[in-house]
Each structure stands twice: as structure tokens, then as C-alpha cells.
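K.L.:
Sequence plus the predicted model coming up.
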Amino acid sequence: MRLGGRDLDRLFHPTSVAVVGATADPSRVGARVLANLRRHHYLGRVFAVDRRAVPVDDLEVVPSIEALPLAPDVAVLAVSAQNCPQALDALGSLGTRNVVVLASGFEEVSDGGALLARKLGRSARRHGMNLVGPNSQGLWSLSASLVMAFGSETARSELVPGPVAVLSHSGSLGGAVATQLQDHAVGVSHMVSLGNETDLCLADYLEYLLDCDEVRVVACYVEGIREGPRLIRALRRANERNVDVVMLPAGLGGQARRTTRSHTGRMLTSAHLLFAVCRQHGALAVASVRELVEACRVLALSGTRLPARPGIGMLGISGGMLALMSDSCEREGLKLPRLRQETEGRLRTILPPFATVVNPVDVTGAVLEQQGLLSDAIDTIRADQGMDILVVGLDNRGYARVSELGAPSVAQRSATDKPLVEVLWQPAPLRDRSMERALAAAGVLVVDEPAEVGTTLRWLASRSTAEPDLDAYSGPTFHSGPQLEDWANQRRVLEGLGLTVPAGVTVQEPSDFTQADLDSLGYPVVVKPVPNLVQHKSDHGLVFMNLWTLSAVTQALRTLRERLPQTIPLLVQAQVSGVEVLIAARCDQDWGPVLTMGSGGVMAELMADSFSVSIPCAASQIAAGLASLKLGQRLAGYRGGAPADRRALVTFACRLQAFFLAHERLLKEVELNPVIVGSLGHGPYAVDFLAQ
């Protein structure tokens, strides 16, 4: 058993496999699985289970599961959905502990199918089984010469092993990714078609793969997340072990969400949140199959890891290509620092007088006439101590120059050499993949699109994670929802978390509020229902601001009393000013506890200016998230305004996550909209509070 996870060793390295529902008909999936086991030279025992016991080549064929001579390490069910529960129970009674279910017709189709899936899950748990699928195309484990799948991508005479493992909710998409990685001569170590995840889920497979020495990159296509907190722990462990995880989520749009629900019976609550979680915990998220394949190619072939903010040197033969590459880096937040004076001086002696010697360096078309000029310029910039990597934009000779420039790197590679990225105008029609692998091993990568260089460099940059800042919660603790509906208790919570609650007076009737009360609060004031009892107060016209006189306050109180039940108290509160911030902690159905912060107030939804992180998180991650927003500019002092107290805001957010975790079983969500952040020493102020 591997530490902290399911024991999947026999699933990926079985000594025996049984295919239930095997047949001699080559068009049936059972026959395809049998053919692939033989084609890819699986060395263990293989049994075919067919009620007619029709011979299948020289395989051992038996008429039933009960007739098997031993309990196989893995059984593949190539039978209908209705027959799967009975077959699973028979295998469990025999002692088989790993089963792959190929059939569809479960959660993804109907309530009846979901009932069948629950029956499968109960049976698997009762027998202590690992269940792959259902609705799976199978799996590969090339270190065991095991191809236990039926997709067309497995029909090759040879599958190239490599450092990338593929985990996919879509068997077809996973097969396409594996095929392209084979075509790129990168290779694949494992491929798993996850299917509906009735039992084993993405986190289980990832935990297992992190202990496989041959795996350096894991490609994931996800349509839904089970056990998100476990997956987060696995992502952090992957980052610690220098295993890159690249995720492609589906379900960003409404139609896509309906499609994925019908495909695997699962869907993401938010693909945008998956991107945020990946950033937070050191994984990569991409937006297309092409990006998924290219990111895996780059990370698998290159041993290079750049600093988080690398020094990028850039030179090119074409000014147009330099412009595209520079723009690409800027979009990714990557800077091109100034070359050292001695570097610029050396370039002036090498390049013609009309060439540009500042970063990015335009060597011009003179390289066409002067042999060695390009190589000399490359060596000069690589020697600059401020540069971590050099990007070279090639001309229309493109791929022919790749080998010319790369050969010296392969022959003379030393530990002090800096990585090189060679950029083409377009993909070469004929590629020497073995040469590119040798180049990558020597620190030279080939990229096909100038406008995507920045993305490639971002993939190579280190993705460090930060330890959460989570002090034990020491404020008031509550044990029931009604306790948190009381405004007095809410004030205790907010003040205990470090917020200032503006002075206020709670009343039942308009006549309860006096001039003396108004004088004590100061001017102006706000009139509204007490927090938590009414949602979206501003949307319903239940908040009255900028009130300076007793008559104006009285009129506002009368209006609220007419609109609201008598049981809801009314609040007159001192009005404060500053930057309005939305802060919410909630329990997401995919990821568990999540913190969201962004531009607040009545325009929060329209602004759509927010970020999310999983809880617990680090103060540095909260600060970085705020800085990434338009809100960050306002907090910093937009257009000459006084900077807001950002440190106090981040401190409060850290305390809020501790409060939420302490009450996780009681609360689904806590929202403060807005928290008002003034200048240093003024706030943050809590003016609203919603707990559910």
C-alpha cells in the first residue's frame, strides 16, 4: 500500500488479466482489449471469459467467472451495463481486487443508470476493490507492457514509453493526447480513461503516479472534480517532487456544461476556479488540447526550470518576429531586462552599425551574408549574467537553422550553459524528432509560433507554493445557525476578526431613534435592515445613504418598516468611506472551502473583478490575488488617492478563513459585501454580514 492512497500496484502491474465478455469477433471491444494485450507483448497470464467458451487463438477461455482457475489481478468487464453488477460480485467473491468497467449506460444517461452505478460502487467497497470507470476505454502501463484498452490509438504496432502520464475523463480525448505525444517522440508512461469515477477518481491516480519514477509530467482532462481537498494535497506534493501537472478543464459555458454532464455524468462547478487552484498549488491549467500537448512536450523534453521572474534575453533576424515575441512575453507578465553594458559593447563589435544592440536584439539580415555572426551574437548574450534564458527568432530558413545552431549545444553542452529557445515562423513539414529530443536534452527547445513564446517561458518558470497562514481561531465559537443571525453575535465575530464595525443604533420603530442618537453617531448615517436577515438589500431599495437630518432618518425608517416584517430590526449606522471590497468564504462542491475577494458593493457582479483561492491559503497568495485585480490599483491609491490599508485587509482575510474552517460544519457561506477599506488606520470596516 502506498502511503496515503489506494493500493494500485496490481492494477498497473498485474500478473494476470481476465477479459469478461471476450469474443473472437474483432469488432467487439472485448476482442480489441485481448488483441492489444497480445500486440504490446503483455507477459502475464490472460484469460478470456465467454459463456460460449468459443476458442480465441491460443488463450485460456472459460465459460464463466466462477470457472477461472485463479483470481486474476485485474478483470476487464466488456459486458453490458445491466450485467456489470452481477459480474463484479462474482469477481469480488473470487478474490479479484481490480476491475475495469468499459460499458456506458450509468450516471451519464439516466436515473436508472445512476442507480446501477451506485450498486457498482457499493459492491466495489464491499469487496475492497479498485474500480476503474464505468464508461472507460481502459488503461495503459507501458513499464508493465500492459495495454488494457480498446481505443484506436492503441492499434499501433509499437507504443513509445516516455515521461508523460495521461488521465482523462474522455477516453477519446485522452487517446488523442497520447497519440500526439507519441507523434512528437515524447512518449507516454500511463494512460487512464477515468470514465465516470464511480469509485477511483483523479486524486487516486495522481497519488499513485507521483511514486512512479518514470513519470515527470501528468496531463489531465477534467470534466468534474471529486475529493477536491485530496487533489489539492496531491498537487502540492507533485510540486514538491518536481512533477508537472497540466490540466485542461471542460464546462466553461452553459452548453458545454450540459454536454459534459451527458458525457460522464459530472461537471465542474467552475472551470475558472480550477485555473485558480492550479495557480495556487503549483500546477498548470491550459485552454485547449493543443496547449495541453505542447505544454507536456515542453516540460517532458526540457530539464530547464527558470526562476519565477526569469531574465529573458531575446534576439532575432526579423523585426516582425521580435515584436510578436516581445508582445507575447508582456502578455504573460515576463520582462526583458536591459543587457549589461559590456554585453551591449561586445554586440556593437559583432553586429553591423545599423543593428539594435539593446534587448531585444535585432541582428538584421546581415546574418545571411556573414557566416558565424548569428552564433557569435547568441554566445555573447548567453554569457550575460543577467540572462537566465535566450530566445532566438529564426528567419525563413527556419528548421534548417535549428540543427546548425543546436549541434554545438549538443556537442559542447556544459553545466553552465543557459537554455535556448529557437522560434520558427511555422511548423516544419518534416521534423527530425530524435534530433529535437537530443537538442532538448542539451537545453535547446524548438517552438513553432512567435506569438506563443511567452506561454512557453511561463510553463518553464518555477511555480513555488506558499505554506498557508492559518493561526488557530481564538474568537467566539457558535454551535447553531440562529446564533449567527443575531446582530450582537455578528459584531462580536467581526470585531474578533480585526474589523471595525461602525457605531450604530438598532430600533424596531422609527420613533425609537432620537436626535441624541444621531448626534452620537455623527454625520452622515445609513439606514438599513440589520445584516444577515435580508439578502441583496441594495437591489431591493432597502439601503438609504447620506442621511444628515433626523427627519430624513425617520422617513427612511418608516419606509423600511412598511416594507419589512416587524420581526426584522432596523439599523441606523455611521457612514464610512473607502474602497469597497467583497470577501466571501464558502464550501465549493468540488474543492471544499474557498475564499473569494474582489471589487465589492452594488456593482460586484457587473465588475466581475475577483479572484479565488482554496482554503487554507497564504497571506502572500491573497496579496498577489488582490494585486492582479483592478481592485488592486484602487487599493494602491488610484489617480493620486491615498493608499488603502492593504495589510490590514489581508490580515482580516487570513483570520476569516480560520473562522470559516472552525465553523465548517455549520456554515455553507460567509459573505461580507462590502468591507470598506480606508487609509492606514481607518478600517477595514464591516458594514454587512451574511452567514448561511
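P.N.:
Structure's in. What do you need?

K.L.:
Going by C-alpha atoms from here, please, whenever you check contacts or count neighbours.
P.N.:
Noted.

K.L.:
Look up which helix or strand Ala165 falls in, please.
P.N.:
Assigned by DSSP states H and E, Ala165 falls within strand 164-168.

K.L.:
And that strand, what's buried?
P.N.:
Val164, Ala165, Val166, Leu167, Ser168 (16 or more other C-alpha atoms under 10 Å).

K.L.:
what about the nearest residue to the last one once chain neighbours are set aside, how many residues close to it?
P.N.:
Same thing as Ser168. Among residues not flanking Ser168 along the chain, Tyr221 sits closest, at 4.6 Å (C-alpha to C-alpha, 6 or more residues apart in numbering). The number of residues packed around Tyr221, counting by other C-alpha atoms under 10 Å, is 27.

K.L.:
Put this next to the previous one:
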Amino acid sequence: MSISRLLRPRSVAIVGASSTPGSLGAGVLANLGRFRFDKPLYLVNPRYDRIGERACARSISELPDGIDCAVLAIPKVHVADAVRRCAEKNIGGVIVLAGGFGEVDEEGRRAQEEIAAIARRAGMALQGPNCLGTINYVDGVPLMFGVAPFESFRERKGVAVVSQSGAMASAVRVALLARGIGVSYSVSTGNEAALSAEDFLEEFIDDPHTRVIAMLMEQIRRPARFLDSASRARAAGKFIVLHHLGRSAAGREAAKTHTGALSGDYSIMAAQVTARGVCLVDSLELLIDVPELLIRMKNPLAPGGTAVVGESGAFKGLTLDYCEAIGLELPPLSASTYDALASHLPAFSPPSNPFDLTAQAMSDTGLYRRVLEQIADDPAFGSVVITISLPSAESANRKMPHIIDALSSLDGNQGVVFAMLGEDCPIPLTHVDELRATGTPFFRSPERAFRALAAVKRLANGTGLLSADATGSRARATPLDPGTLPEYRAKQMLAQHGLKMPAGRFVVSLEEALAAAQEMGFPLALKAQSSQLPHKSEAGAVVLDIRDDASLRSAWATMQQRLMTEHPAVKLDGMLLERMSEPGVEIIIGARNEGDWGPVIMVGLGGILTELLQDVVFIPAGVERAEIEHALRSLKGAKLFDGYRGSPPADVDAAISVVEALSALLLRHPEIVEADLNPVRLHARGQGATVLDALFVVGKS
């Protein structure tokens, strides 16, 4: 169904229109008045003949057919009948403001399903219930009950705000407007009985007035659609900035594998959306600040690191510490830039990044321009942050004209951000307006500017390249039967995808084990095999470093006795006898497949200590090798890969290949819902990687 008539109506009805201050109907009517809405407007309320100068119908049945959008500003008890009558009058879309539906109880959920079914049968768009409404700034149509002061949309690149929460939509919208950022649309989707945030996202990707879509989500209800739209947005040059609530760990406790114990739904979502170019943020501040940078800043995705220009030696140290913590790269000055800047500074303050202007800037007002021009010529920098102390309005009036003049004269590719050193420093608003007129975002604290810029840099630097396989083009294999695949069966599948396992034999008797040991040689590991033993170590079902036949006989007897005594219900398939592996760096490589979200690979350091260390990254199945390596290198313990305390560098290329192989297997077998390769041992560079243990959990295909 089309939502254009609801979003861009040429005729509107307010069902429940009122003159009572504070009522929903009065609020919607007042907003339309503020925006001077001059298209057909119909009011419905049996208690009025007229409201102001407008006639008021007693029922929906008195309205003409084919009105584009009706706002239902009425109590829940009357909503279903009103939706039905709107459908009978061929109204294009309805916005249901009332709450008390699916967010309350089972009765409310049934009422919500009823109105959704009515709208669906009629092909009528339905927004809500339990929503604040919609504001279309492009056409001047505010269908919202909260006070919406008139704002004229004059720009061809704006921000569309989409939020399941009306209050949060208002918070973001008001903040952006206060900064002079054009808001094209603001939508509160509420309970999403019919229309969801994904519907509006798709609409705004195609909207010529929208460049950035700022979204606050409590739940993405249609993940596959969202991911497809995210890919389409990036291809169209549009940016999605997403703040997704609910990073809960509750879902980790019930999972079967170590991977399940580490990855909640948020991790899966985060990996998939960022791989498709979504800028994922973790605060309401960033949901406001990042869109401003993407709209206002010149060339926000310019390659290169960030240069910081300030007036304090101590601030250099603060900046270095903070930017390292948030991952904002501050490259050193090139030799030519160093020499050029050194000629402008006193000898006691050699130039560096961050750059200290020293007190010389107070007397040498041309220093701002000379320094910015030199940095603009350095290809190492894609952005610049100016942090200036403005302790008084007099200080601001003395410094800011020279800074604004310097910014106006820049013709390089770098975007520039201005941040005050001291949040509450008095700066006349005229200077803020002048800064913004040069395309320079203004922040009242350096930390806030750094955080926003770091988020934009992650968006610019992230490769996130999904291969054709990741989009489902790979042929699927015959589905596996549901259940847990024990190690020996999982390893058989991994071997078919080119992965290396220890030399081993699956055996069902001690005699077979002894014969296999003679062929393979010692030392050996003995591991019980059963779909009922997902964690063999905890069950005492693993014996390592078996050195001879006598030790093998003893291990076999001990393990059989322990399992019979402590786990009598476990049915063994047999035993896996393997050669002990060469030493190396141990990592865990696992995966989860969350249905519509698709498979995501998890990589962490620590082997059996992974859950304790929590040093893990998540990688969507099907990304390119460069993205996999970037993720591996972002682990806190990644220094182990390069050799540590005399150990040789590990074979990171082999780890990448294991991730690729597991990705390919999961894309061919989407019925595998969890995979656990723990540990995978990385040998010395060039020597490959060995999968020491493996487990698959298979769901219904």
C-alpha cells in the first residue's frame, strides 16, 4: 500500500476535532492553523456544528469520499468503528493517536489487530496507534497534537526523523530545528499495527528533500526489509543514523553454545546494519549531532584523520587521551606541514597534532587563517576541530571574526567543526549563526564534537562490503535435521569447506581406538561424542595428552564410568580420537543466525576464557576479507596476533579464511542457528589454523 496520501495529503479530516484547549483534536487543528494549511480540511465531532469559522460534520459518513488522510483524535473505544467508516469512505490513510492498545494488555492487542485488519482489507495506510502523529515540513502539513511552531522548509537536503516514540521524535526534531538544520519530516510510528518504521524509511530514501534519516528504534520489526532499505539508502547517497534501544543481556542466558552466551540480539543487529552503511549511535545526543555533521559539514566522508587546533598545552593531553579512547584518529603532521607551521610559532612550542596556537593568537590574529590553510593542504587530514576558549563575550567578539574569516576563506576538502572549550562560556549567538553559515557545526564541548566526528569517521572508514553470497545468491544445500550436531559431524562439514582439523578417527570401541592410535601416533586427545553433550569439558568427557596405550585404556575406562555415573541419560554416538595440535594463539569463532537478520559470525580471544574476557567482535556472514581483518584487528587482545613475549606472529590470514568458510557454510545451511568453533588454534604465520572443537545447533528449516 502507498503511504504518500497519508504523508503528503491534499485533503485532511480531523475526527474528534475540538475547541477544548489541551485536547488532541484541538491540538491538531491548532497546528494546521499555525502552518496556514490551505487545502480542504474537514472536521468531525457530533458535539459541534462549527469550530471557529469551520463547519463540523456529525459523523464520518457525512464526509466526501476519497479524503487523503484522517487523524483520529478520539478515545480508544471509538477507534475501530472510526477506522471501519474511514475505509468505507475510501480515505487514503488514518493516523490513530489514542493509546491503550497492544502496549497495555491482551485485550488491547486484539483491538490493535482488529484495526490493522480493517485497514489491510481496505488497502488503507494506518499509522499508530499510540503515536504522536506526523509533521511534513516540506508541504507544511502538521498532523500532530503536540504544539508544533511553524517552520518553513527551504532546503533541498534535510533530515527525516523516524521514531517509535513520539517524545523522542519531538526531542530530535526540536534540537535539529534549533540548530538551523532543515527537518523534512518527523514521524512517530507508535505501536506499528500496520505501517512500521521500515515503511517510512523506504519512503524517505526516495524523497528528494531528505538526505539523512535519523531513527530511534525500540524494535526493528521487519529486519530483512530494513537491511534491504539500508543497502539501497547507501547506494542512493542517503545516510541512516540509528539509535536502537535495548542492549539487554537477558537473551544470552538461555543459549546453548558459548556464542549464544555472548551475543544478544543487539550485537546481531549492530553487525548487520553497520555492514550496510548505517551509522549506529548509542545516545540521543549523537542522534542529533551526527545528522548535523552529515548535513552541514563540507565533505563529511572525506578520507583521512582529524586535526585538532586549540589554544592550550594541557588540552593537547586531554584530547589525545579522549580521542584514543573513542577511536578518533589524530595522525601526525607531515614533514612539510610541520615545517610550514613551525615558522608561525615560538620555538618553545613545536607544532604537533593536536596543535597549540599558544597565546600568540591573541596578538597575531592572522594566525588562525595561516594555520588552517596549512592543515587544509595536508592530505593526512579529512577533518579539523577548532577548540577555542571564550571566557567572556568580549573575548568572543575579539577572536570569532578572525576565525570566521579564516573559515570562509578555506577551499580544501576538509570539513571543519568548532567546539568551545568550556560548555557555558558566553558566546553571542550572532557568532554561532556566522559559523554555521560557513558550513561549520558548532558544539559547546570538544568531547561532544569528538564523539560525533568519531561516529562519522567510522561510517566513512567502514568497508562493510557484502559479497553477492551475503545477499542470498549462494545455492542452498539439502537442509539438515533439527537438533545438535556433535563435534565429529560438525567437523565433517567443516572439512568439506576446506578447514583443517587435527588428524583423527571416530571410533565406537576401545579396540578401534587402540588400532587408530597405532596408526596416528601419540600424543592424543579422547573426546566423547553425543548430541546431548554440547559442552564436553564441563561433563568430564575430554581427556588430553594421552601418551601411550596404557593411558588410552585408562582414559577410555574412566570416561565411560564417569558418564554412566554422572550423566546416565546421555546416549553416546562414540568417541573422537585426535592428535594433539601444535601450539598457537587460541580464538573462538562462532555464529548465530537470527532468522530475518541473517547469520553473523562472532570472533573472540581466549578460547575457554572468552566468556570471562568478553573480547569479541561480530561480523556479518559474507563480508569481504578486508572487513574481516579490520574486525579481528579491533579486538582488545589483537596484539597477540603479532607475537607477544617471544611467541611468533599468528596466522591471521588463516583466521580470516575460517571466518569465510563458516560464512559460506551458514549461507548454504540457513537452518544452522548456532555454531561454535571453540577453540580455533592459530599457528605461526603461514602455518594455518586448526579447528580443535566444533558444535552446530540446527533449527527447523
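P.N.:
Nice, I can see it. Remember, it's a predicted structure, so these values are computed and weren't measured experimentally.

K.L.:
Just give the TM-score of the two.
P.N.:
The pair, once superposed, lands on a TM-score of 0.88 when counted by TM-score structural alignment, normalised by the length of structure 1; 671 aligned residues with a C-alpha RMSD of 3.1 Å.

K.L.:
helices or strands up against the strand holding Ala165 of structure 1?
P.N.:
The contact analysis (3 or more C-alpha pairs under 8 Å, 6 or more residues apart in numbering; DSSP states H and E) places strand 164-168 of structure 1 against helix 171-183, strand 188-193, helix 202-209, strand 217-222.

K.L.:
So which bit of structure 2 is the longest one matched to?
P.N.:
To tie it back to what came earlier, the one meant is helix 171-183 of structure 1. Aligning helix 171-183 of structure 1 against structure 2 (TM-score structural alignment) gives residues 166-178.

K.L.:
Average offset of that stretch relative to structure 1?
P.N.:
Compared with structure 1 after fitting, stretch 166-178 of structure 2 has a mean deviation of 1.3 Å; criterion: mean C-alpha distance after the TM-score superposition for structure 1.

K.L.:
List of residues touching that stretch?
P.N.:
In this structure, residues lying in contact with stretch 166-178 of structure 2 by C-alpha atoms under 8 Å, 6 or more residues apart in numbering are 131-133, 161-163, 182-183, 186-190, 216, 284, 287-288, 292.

K.L.:
Asp204 of structure 1 -> structure 2?
P.N.:
With TM-score structural alignment defining the correspondence, Asp204 of structure 1 maps onto Asp199 in structure 2.

K.L.:
try Ile65 of structure 1
P.N.:
That one, Ile65 of structure 1, aligns with Ile60 by TM-score structural alignment.

K.L.:
ditto for Arg634 of structure 1
P.N.:
Match for Arg634 of structure 1 (TM-score structural alignment): Leu640.

K.L.:
What distance do you get for its match to Ile628 of structure 2?
P.N.:
Distance of Leu640 of structure 2 to Ile628 of structure 2, computed by C-alpha to C-alpha, to the nearest Å: 17 Å.

K.L.:
So which of these two has more stuff around it?
P.N.:
Ile628 (27 against 18).

K.L.:
Please name the nearest non-neighbouring residue to the aligned partner of Gln657 of structure 1 in structure 2.
P.N.:
In structure 2, the residue matched to Gln657 of structure 1 (TM-score structural alignment) is Ser663. Closest residue to Ser663 of structure 2 apart from its sequence neighbours, by C-alpha to C-alpha, 6+ apart: Ala621 at 4.7 Å.

K.L.:
Kindly report the same for Leu94 of structure 1.
P.N.:
Ala71 (5.6 Å).

K.L.:
Can you classify the one you found as helix, strand or coil?
P.N.:
Under the three-state scheme (DSSP: H, G, I helix; E, B strand; the rest coil), Ala71 of structure 1 adopts coil.

K.L.:
hang on, it packs against Gly95?
P.N.:
Yes - using C-alpha atoms under 8 Å, Ala71 of structure 1 is in contact with Gly95, at 5.4 Å.

K.L.:
quick one: the helices in the stretch 401-550 of structure 1?
P.N.:
Along the stretch 401-550 of structure 1, counting by DSSP state H, counting those that start in this stretch, helices occupy 433-441, 453-460, 487-496, 515-521, 550-563.

K.L.:
What of the stretch 51-200 of structure 1?
P.N.:
84-94, 111-127, 171-183.

K.L.:
In JSON lines, list the ones you listed along with distance to Ala48 of structure 1 and mean neighbour count.
P.N.:
Below are the helices of the stretch 51-200 of structure 1 laid out as JSON lines (distance: least, C-alpha to C-alpha, whole Å; neighbours: other C-alpha atoms under 10 Å):
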{"stretch": "helix 84-94", "distance to Ala48 of structure 1": "14", "mean neighbour count": "19"}
{"stretch": "helix 111-127", "distance to Ala48 of structure 1": "22", "mean neighbour count": "17"}
{"stretch": "helix 171-183", "distance to Ala48 of structure 1": "23", "mean neighbour count": "20"}
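
K.L.:
Just put those helices in CSV and tack on distance to Leu649 of structure 1.
P.N.:
Compiled in CSV, these are given as follows (distance: least, C-alpha to C-alpha, whole Å):
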stretch, distance to Leu649 of structure 1
helix 84-94, 54
helix 111-127, 45
helix 171-183, 43
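
K.L.:
which one of those lies closest to Leu484 of structure 1?
P.N.:
Shortest separation from Leu484 of structure 1 across those is recorded for helix 111-127, at 37.0 Å, computed as C-alpha to C-alpha.

K.L.:
how big is the offset of the closest one relative to structure 2?
P.N.:
Mean deviation for helix 111-127 of structure 1: 2.0 Å (mean C-alpha distance after the TM-score superposition for structure 1).

K.L.:
And for that helix, what's in contact with it?
P.N.:
Residues outside helix 111-127 of structure 1 that contact it (C-alpha under 8 Å, 6+ apart) are 81-82, 84-85, 88-89, 92-93, 97, 105-108, 130-131, 134, 198-199.
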